[in-house]
Each structure stands twice: as C-alpha cells, then as structure tokens.
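[1] coords please:
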Amino acid sequence: MKKAFWKEAVVYQIYPRSFMDSNGDGIGDLKGIISRLDYLQQLGVDVVWLSPVYKSPNDDNGYDISDYEDIMDEFGTLQDWEELLEGLHTRGIKLMMDLVINHSSDEHAWFVESRSSKDNPYRDYYIWRPGGPDGKRPNNWSSIFSGPAWELDETTGEYYLHLFSRKQPDLNWENPQLREALYKMITFWLDKGVDGLRMDVINLISKTPGLPSSGDAELGGGGEYYMNGPRVHEFLHEMNQKVLSKYDVMTVGETPGASVEDAILYTGEDREELQMVFQFEHMDVDSGPSGKWEVTPWTLHQLRGILHKWQVGLAEQGWNSLYLNNHDQPRMVSRFGNDGEYRVISAKMLATLLHTLKGTPYIYQGEEIGMTNVKFPVLEYYQDIETLNMYREKVTEGGADHETILNAIYAKGRDNARTPMQWDGSTNAGFTTGTPWLRLNPNYSEINVEQAVADPDSVFHYYRKLIALRKENPIMVYGEYKLLLPEHDNIYAYTRTLDDEQWLVLLNFSDVAQSVDLPKELAAVKELVIGNYGEASSDRSVLRPYEAGVYRLGK
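    Alright, predicted model coming up:
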C-alpha cells in the first residue's frame, strides 16, 4: 500500500449556503467562510471540500451549474474565491472543489445553444431523442427527483434526458468535443491551485446505448442502464490521463449504486481513474423496498456488516472514504446515535468509528459540534427540491398520509443537513444578521460553536484529539483492520495492526451497558489511547451506554 497525503488527510465539507453569511442577505458566502478559517485551523483539518460555488440559478442549490468558470453572485466573486484559496493554503489546508459534470443547468450557454435547433453545433452536448408514437417519452426512466426523466422541449419537438431536475439536463459523454470542453474547464481550476476534486454522481456519465426502458411499467427506474455504465471506466481513465495525472490532486467520486467490486475498478491504484469513492450502501441501511422515504429500523448487524464488507473488500486495493452524513444525508447523531440524553457521548462514539476505521474521514459541517436533525412544524419551512417533489407526488397527487410523510422528512430530508451552522447563542446563531435562507434548528442556543470551544469536554475538542492522533499515529491510517465479536448485537469491535503495534477499538451502539467477552490474547491493554467518557473504566468487560474506547495493546 503506497503512502499518500490523501490517505492521511481529514476532510471537512462546507455547504457554503449554510456555513457563514458575511453581508446580511441570509445566504452563506465566500467571505463568510474566510472569516471562519481560524476555526477550521483550530479543529485541525487538512482539506476543505467546498460544495458548488459556481454560477447557478439554484434550482438544486448550486448543483445546476450555468457557468463552470465563474462564481455565483450570492457567494461572491472569483477574487473572493482566490482570497479563500490563499487563506486556506496559508494555514496549511488544501481545497477540494465539487465537480458536477454529469449534468449542467438548462441555463448554461451550451444548453441554450443545444436546444435552439437540431443542427446546432452544441446539440450533441446533451442527450436528445424524438418521442415515440402517440407522443410517448423516449423511454420509461424516472428522475431521481421524482417524475419522468425526460422533458419535451417545444422549440425542436424533442425530449432531453435529465436524471435529476428538469433544469439539470444530462451531458452527453459520448461526444468527444464535450469531453474535451470539460477537461479544459477542469484544467482551468487546477491551474488556479485547486488541490482536489469531489466528482458529483460521476458513475452516471455513461448510459447504455439505445437507452432501453426499464421493465414494463409506465414509469420504471432505469438505474441499471445508467449507473456504472459501459464506458464509465474508459471516460474516467481518459480524464485521468489527459488532466488529473498532470497534477498532485486528490480525487473522490460520488458513486451511488456502486458495489465493492465496482469500487475496486474505480480506485485500484494501477487503473488510473480515481483515488476513492463515496459508496452509499450504509446510507440505505434504514431504507425500505420502495426507497429512502420508506424509513425502516436498522440494526448494528446490518450497519457493521456493510462497513466490514467495504473494509475487507478495499483492504489490499482501492481506498475507503469514511462518512456518516453530508449535505444530502440526515445528521449522523440523530440517525445512528442518540440526539437526546446521550447526544454528546454518542456523537463522540460515532466520531471514533469514523476516525479509527481504515480510510479517509470526512467531517460534515456541524458534525464536530454534534448538530442534530430538525423537525420543522410545517412543510412550508422546507426548501429542498427532492423533499418537495416527493411530498407533492406522494401526498398531493398520491393521497398518502401527511403525518407519515412528514415523519419521513424528519428522518431523511436533506434540509436536516442544510440548516445554518450554529456559531453561537445569539439571534440566528451568529450565522447572519438578516433572514436566513433556511430556518435554523431551534436548539442552537444549546448546541453551538462558542459553547463547544469553551467546553474542554465537548464534541469539538474530542474531534481535535482524534485528528491530532491521526497525524501522530500511522496505525490509524495504514493499520490492518480485523473484526471482532461479529455476532454481538450492540458492540462494534475491531483491531488495527501496523508492524508490531496493535490497537483495540470498542464501540457500544446502544443506550444500555453491554458486556464484552474478548479473546484472552487481547486482554493485555497498555493504555487508553482515547475514550469518550474521558477516563478508562476499571472494568473493560462492560461498556457504558454509547461508550467508545481505543486501547493500545501489548505486554
């Protein structure tokens, strides 16, 4: 296993709209981020991943890009961005930008040209098809954001494909001119000094030729024809050869529906594609047969089984990205921990998991202070397009029960992650002097950065310790992972081993004490490396509620 900075790094994701507002318009911006760089330096992170800040009409909060080489007015200017980059680099922090190249905005100049006529030079930059008999759509694929994945454009009388919003037409990667235009754009940012790229839904860029329908239903899924498609590895290898290989750059691909076997192909060091991927299998652990909105109870057996499979599967080739929440997922302490009585303890336990498994840990803004899910009392308070489309489809049009769907939104809605960052207990949590674009979680008076920084026993300071430990102990990065107690209902236990050093990790995922029966050879504990109760229990055969302990073993 080769050593690399991106394996040793800890990444912090910023969702710019919700991080810090500098001008009182209620929307986070680049100058706001700049004003908080000392906080990130204090936390100790190595890389900041910035969700999209490019020009965008904001149909999907910046993931619909109308100009790849300019900055959204609400966020600031290219000069502000350059100041941010310099501020990060001065503090020894790298910058990873979000790369959204499966689709663009329908307001991008390429699409404006593409839709203007069938013989326009940009027509083939997107995926156009004539309708079938009786004006039927080209196939029965459904959009990931609900409804059909095809939109009829009246100018030319043809349909264009949009796997997400109708304002996010899919780019046609089969077109070599389109690929060259994208590579030129990526080079523009890398030449400016960007250190990394997080590639949005990158495994959707190759569609099966002929775009066949999925099953016989009027509206099918279609994922089997566009996830991990036939030319995706060819395209990624080409991008690597033409652009990425020429820079010392960190890459992670968002790959919904990817298996361990797929991930090895994307991230194998000899394949020259990507360095790591975000897989979603553990993010579906509480989803029912009909998808994420059918919220079902999860068990540690399920979650541990998935994480273990990926740890073992990518042990010798490829590399894991470690995360439990992001801008598209609910808050991890509400989902996998206990955001009530044991909020602080369980947030620390989950942090221990993420920083002691093998892979690169990703921290999502607010995770480091234990921010929680929000329960807005009325639907009108929600802003997320996926949530609102789903509600319309299920309740307004489908007649589903309002309370049932609202509870699903409380559990899984993307706005859980997007409520503004909670800086202090003042009005609007110190996020803005204006009216915030999305309402705050009302608990900001108790859960905020000012309180966390002042409390030496806070979630924030526990994260600082974990990050510092990673810098000092190569075993946390490169140590071999081995599962213990695979049948235990409530404890996730494993060892990490590097050369003659061995660590033992014990994690209680329940709110009651759990007994631990470890093999005798693991009984010789030298010291507690870190624990979320502050001190080691005199009885290691019992773990307290949500207790996490990392022990150095040896005679």
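[2] C-alpha from now on. contacts and neighbour counts both.
    Fine.
[3] which residues are contacting the helix ranked longest in the chain?
    In terms of residue count, the longest helix belonging to the chain (DSSP state H) is helix 176-191. Taking contacts as C-alpha atoms under 8 Å, 6 or more residues apart in numbering, the residues outside helix 176-191 that touch it are 68-69, 101, 125, 171-173, 239, 242-243, 247.
[4] so where do the strands sit in the stretch 301-450 of the chain?
    For the stretch 301-450 of the chain, the strands defined by DSSP state E, counting those that start in this stretch cover 321-322, 360-364.
[5] for the stretch 151-300 of the chain, just list every one of the helices.
    Ranges of helices within the stretch 151-300 of the chain are 176-191, 232-242, 260-267, 300-313, based on DSSP state H, counting those that start in this stretch.
[6] count the neighbours of Ile101 for me.
    23 (other C-alpha atoms under 10 Å).
[7] surely it is within a strand?
    No. According to DSSP: H, G, I helix; E, B strand; the rest coil, Ile101 belongs to no strand; its state is coil.
[8] pretty sure it is touching Leu171, no?
    Yes. Taking contacts as C-alpha atoms under 8 Å, Ile101 lies within contact range of Leu171: 7.3 Å.
[9] hey, what's in contact with both of the two?
    Residues touching both Ile101 and Leu171 by C-alpha under 8 Å, 6+ apart: Ile205.
[10] what separates the residue nearest the centre of the chain from Trp49, distance-wise?
    By C-alpha atoms, centre = their mean, the mean C-alpha position of the chain lies nearest to Asn326, the distance being 4.0 Å. Asn326 sits 11 Å away from Trp49, going by C-alpha to C-alpha, to the nearest Å.
[11] next up, for comparison:
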Amino acid sequence: MMTRWFKNAIVYSLDVETYLDSNGDGVGDFQGLISKLDYLSGLGITCIWLLPFFPSPNRDNGYDVKDYYSVDSRLGDLGDFVQFMSKCHDLGIRVIIDLVINHTSIEHPWFLDARKSKDSPYRSFYIWSDRPLPFKKKEIVFPGEEDQVWTYDDAAQQYYFHRFYAEQPDLNIACEQLRKEILRIVEFWLYLRVDGFRIDAAERVIELDGASGNQRKMLDDFFETLRSFVASKNPDAVLLAEANVAPKDIGLYLRRNQRMHMLFNFYINQHIFLSLAKGDAKSLRAAFEKLPLCDDQQQWLNFLRHHDELTLTLLSDEQRALVFSQYAPQKTMRIYNRGIRRRLAPMVANDPRLLHLCYSILFALPGAVLLRYGDEIGMGDNLNLDGRVSVRTPMQWSSSHNAGFSTANARKIVHPIIKEGEYSFTRINVLAQQRDPNALLNFIERMITTRKQTPEIGIGKYSFSKNTPSGILAHTCEHDNVKMFFCHNFKDEVTTLALSDFIPEHSAVFEILCDGESAVHDGLIILDGFGFIWLRVENKI
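    Model prediction:
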C-alpha cells in the first residue's frame, strides 16, 4: 500500500495578511505569498496550512467568517487563490485551509436572515433560547474578555449561544440543512483543488448540551459523513482536527478510517514543555505511552507553537504553574489563565542549544511536523499587543523598510512590526540568516532535509527506552528493516550512555544528525548539555 502523503508532511502555518504585502497597502496578500512560494519550497515545506482568508469583520483574526465562498478583498480574489494553488502544486506543495464551522460572524447572511424571524429557513442554523440557560465557565473560550455565552438579540427577540466572542454565534450542527450547506462549502474548495481542511474548534463542533437519541448519534457521526464526502470528491484530501483533548477522548476524532486523518497533538505539545521545564524526560515518555497508535490512515501533527496561545489545560495545576514559572514568569506573558502568548525563541531566552533541542525533539517524534511562520528564523513576540496578537506580527524578510514586508507607511501595517530589542527585524530576518551558515534558518533547513531522508519516523513502529537517566529521552522508529535511534538530553549537563544498552553489538551505527558536540565514541553515546543525536542502525553483513 502506498504511504499517504500526510504521514511525513512538513506543514507550514501562515496567515496571508501577515506574510508579504505586494501592493503597498500594509496588508499581506496572495500575490505576496505567491512570490515567496519558492522560498518555502527551498526550505523543504511539503504542505501549507492557510489561516482563514475569507471575508470577515476580523473580530477574531478571520475566524468570524461572513462569506465561505470568497476571499477577503484585502488579500486578493478567487483568481489570485487559483493562481496560488496552481504554483503550490507545481512546486509539490499541498494546501490545507481552515474550515470554520463551529460558528460564523454576526454579519454572515445566514445570521442576518435568521434574526429576522422564527420562520426564517436559517433560524435553525443557530442555537436560540428565550432566556439565558445555565452554563459552565469552561464553555467560555475567552475568559476575561467574555463573561457569558448567551447574548440577547433585539431583532430576534431571543438569546443566541456563543462560546467564542458575542460576534461569533455558534452553529447548530444538529440542523440537517446546515450540514448540507457545510458539504457544499467543502465541495467548492475541493473544486478549487485544496488538499484538505483543518477543522477549527473540532471538539466544540459536535458538542450540544441536552442532545440525546438520534440527535446525539447524528452529532457523533458528523465527522464520518464529512470524511466520506471528502473522500468521494478527492480520495487524497485530508481532514485535520483541532481538538485539545486527553488520550481517553482521542477516539472521537481518530477512529480507523472513518473520521479525521490527522489530529493536532496537544497532549504531547504540553508535555514537551513540562519535561523541558523539569529537566526530566519521563513526563514526555509517559505521555506518549498513553496515546493510541496511529494506523496507516491516521497521523499526529506534532508542533511547538502555532497562532494561538500555548495552551496548558491538559496539565495539572501544579504542572501548569511550573511551566508558567519557567516560560512565562510575568503575568503579561500569560493569557486566559491557561496559556502562554509568546513565541518559542523568547520562551527559551533565544538560547541556540535549547532551540535546536526543541526542534530536534519535534522532528524526531513519531508523527508529521508543523512549523509556524517566522519560527524558522526565531522571530520574537510583542507583548504590548493585545491578547493573541502578540505572536501574529508580520514576517521579517530583511533589514530594509518594514522588514521587507510592505512598502506602506508604518501606520498602515496590519500589525506593528517588531522594531526594537533582541528580536528586531534588523537583527532577525530571512535575508541575514540565509547568509549565515550557523543561523537557525539553515539549521531548520538541514533538519527538514534529514527528516525527509528518514521516513521511518512517520510510518515506522516506535518504542521508547525506559531504563535511561531521568533527563534522557531515547526512542527508536523502525520500518522495512531500517531502524532509527534518537537520543535527547533535557538537562544542561553532559551525560554518557552505553551504546549497547540501546543497540545490539552486532549492528552498524551511522551518525545522521547531532548538535555538534554530542557523539558516539568507543561504544559510548556522549550527549552534551541539551544535546541530541540521531543514529541509523543496520545489521552488519
């Protein structure tokens, strides 16, 4: 059986409006993105995940959609999108787009019509009540910015339900006509050749208080209906679920070949930072052992950071406090009492050893890989900006005007560019790092190249070694008689291990990648502080 393309995908997440402005209006656009596709291809990216680019009032970074069938006019038009897709496919790059079906904008025509009358054909697309119903605080996605989930609408003369902002009324997936409309949206974008969809807020899409019987079964089966429909239009397309859930709930999303193809690995993400904060790899190893195994039609999407906060809700209060103290010691670095609103480089004080270690862990763990735009050069954050915008500043291409992002007046730039301090665009930018062989950008490019040469990571059977010092994470991935061995040191101290404790003595060992100081010598694995090493293991002939 041919390996599915997503099993070893290198996914790159970006927001069109902050990537590159081609027309000088201060907002990134599709033509700007098209001009940088050769950069992404050269980096080794195999899939782009586009954040929402649909028309939107932008109350929530485009996740408040008012038209699912068009492109935000600031970013271009459908013709630009088609041109973008064509060049991506010419370069061998797949494209996943956001499917935001938990809610719409209050400016969406469905909602505008629904609020006019209880007899509107769109009334049942949303959730209404004559009075605010009881709710749990955890249902509020943005605590501190919203304090309730029911908002009264004067025109409708009822309350509507929303777990995000009041400007984002929740959709009622129990409505059959709505489900049909969602499939029409999916079909439209598949016709324009997208390669898959990220299901935004997937865990909330199928939640409906009080649902029972046929209604409950319909909600449970919705993802199966969606997958079957997608497969009928493009068997190669994928569904990627955003679901921050514990291992016991993963079966709602990864269930044989019936539901999602991929799932964001939030559980491992949070335990990576817990283990780094503790200097103890046991938490991460134990977390992986709790996960179900992916079959040949499923995959984890591992990541370090993305466009939202680094959420820590799957950790205990004590564990969360430890991670906060290490990576977000100031309250301004935290958000919603659950997460960290910083990019990776500032979190680890821009220490090259820790950055390299983090990325080695990311690329070595079983699953596909997600990179966030700008993280390949170690971009910083702007904590003076509100909420999640702190990690959504424009891409830093060069040390020229506006970081090479736009020729517009600085006041017109979609978000302020980082101009001061250690992460200023004059210090951190693509052009400068392309000229520096020791820069993070070149390290990431080598890491991607090496990962592509080791497909065993994404498709092989993996095993974690248990009899290791607390600071060491050691594991193997094996496929078709090829075995890869990975060793990572979570402590800032040199650690020496016996090679024979992990690899049979009759084996031939080849060093594939290391931090520069770590090595195999005289039957020993010598790991530098925060060091790592990748080895290919073969039987001697």
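[12] Throw the strands of the stretch 301-450 of the first structure into TSV and include mean neighbour count, thanks.
    Below are the strands of the stretch 301-450 of the first structure laid out as TSV (neighbours: other C-alpha atoms under 10 Å):
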stretch	mean neighbour count
strand 321-322	22
strand 360-364	23
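[13] Gln79 of the first structure: which of those strands is closest?
    strand 360-364 (25.6 Å; C-alpha to C-alpha).
[14] from the chain's centre, how far out does the closest one sit?
    Mean-position distance between strand 360-364 of the first structure and its chain equals 9 Å (C-alpha atoms, centre = their mean, to the nearest Å).
[15] for the stretch 301-450 of the second structure, just list every one of the helices.
    Under DSSP H, counting those that start in this stretch, the stretch 301-450 of the second structure gives helices at 317-327, 344-347, 352-364, 430-434, 440-452.
[16] can I get these in CSV with mean neighbour count and distance to Val245 of the second structure?
    CSV is the format used below for those (neighbours: other C-alpha atoms under 10 Å; distance: least, C-alpha to C-alpha, whole Å):
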stretch, mean neighbour count, distance to Val245 of the second structure
helix 317-327, 17, 16
helix 344-347, 20, 22
helix 352-364, 21, 19
helix 430-434, 18, 35
helix 440-452, 18, 27
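[17] how about those helices, which one is nearest Phe30 of the second structure?
    Using C-alpha to C-alpha, those put helix 430-434 closest to Phe30 of the second structure, at 19.4 Å.
[18] now the helices of the stretch 301-450 of the second structure as TSV including distance to Ser400 of the second structure?
    Converted to TSV, these look like this (distance: least, C-alpha to C-alpha, whole Å):
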stretch	distance to Ser400 of the second structure
helix 317-327	31
helix 344-347	22
helix 352-364	25
helix 430-434	10
helix 440-452	19
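[19] among the contacts of helix 176-191 of the first structure, name the buried ones.
    68, 101, 125, 171-173, 239 (16 or more other C-alpha atoms under 10 Å).
[20] contact partners of stretch 108-118 of the first structure?
    In contact with stretch 108-118 of the first structure (C-alpha under 8 Å, 6+ apart) are residues 65-67, 105-106, 120-126, 153, 155-156.
[21] nearest to Asn532 of the first structure, of those residues?
    Scanning the contacts of stretch 108-118 of the first structure for proximity to Asn532 of the first structure, where the rule is C-alpha to C-alpha, the winner is Ile65, at 42.0 Å.
[22] residues contacting the aligned residue in the first structure for Leu240 of the second structure?
    Here Leu240 of the second structure is matched to Val252 in the first structure, going by TM-score structural alignment. Going by C-alpha under 8 Å, 6+ apart, Val252 of the first structure touches 197-199, 274-278.
[23] switch to 10 Å and redo it
    By C-alpha atoms under 10 Å, 6 or more residues apart in numbering, the residues touching Val252 of the first structure are 6, 96, 98, 196-200, 202, 266-267, 273-278, 319-321.
[24] next one: Gly359 of the first structure
    Applying C-alpha under 10 Å, 6+ apart, the residues near Gly359 of the first structure are 6-10, 276, 311, 314-315, 318-323, 476-478.
[25] ok, now Ala211 of the second structure?
    Counting by C-alpha under 10 Å, 6+ apart, Ala211 of the second structure touches 174, 217-219.
[26] re earlier: taking the contacts of stretch 108-118 of the first structure together, which two end up most distant?
    Top of the distance list for those (C-alpha to C-alpha): Asp67 and Thr156, 24.0 Å.
[27] the two: which has the busier surroundings?
    Taking neighbours as other C-alpha under 10 Å, Asp67 of the first structure and Thr156 compare with Asp67 leading, 17 against 13.
[28] for the more buried one, what are its contacts?
    54-56, 104-105, 107-110.
[29] change it to 7 Å
    Each residue near Asp67 of the first structure by C-alpha atoms under 7 Å, 6 or more residues apart in numbering is listed here: 54-55, 108.
[30] next one: Val542 of the first structure
    Taking C-alpha under 7 Å, 6+ apart, one finds 513-516 in contact with Val542 of the first structure.
[31] now do 6 Å
    Residues near Val542 of the first structure by C-alpha atoms under 6 Å, 6 or more residues apart in numbering: 514-516.
[32] what lines up with it in the second structure?
    Counting by TM-score structural alignment, Val542 of the first structure lines up with Ile526 in the second structure.
[33] just give the closest residue to its match, not the sequence neighbours.
    Distances taken as C-alpha to C-alpha, 6 or more residues apart in numbering place Thr496 nearest to Ile526 of the second structure, at 4.6 Å, with adjacent residues excluded.
[34] in the helix or strand encompassing that neighbour, which residues are buried?
    Using DSSP states H and E, Thr496 of the second structure sits within strand 495-498. Neighbour-count burial for strand 495-498 of the second structure flags 495, 497 (criterion: 16+ other C-alpha under 10 Å).
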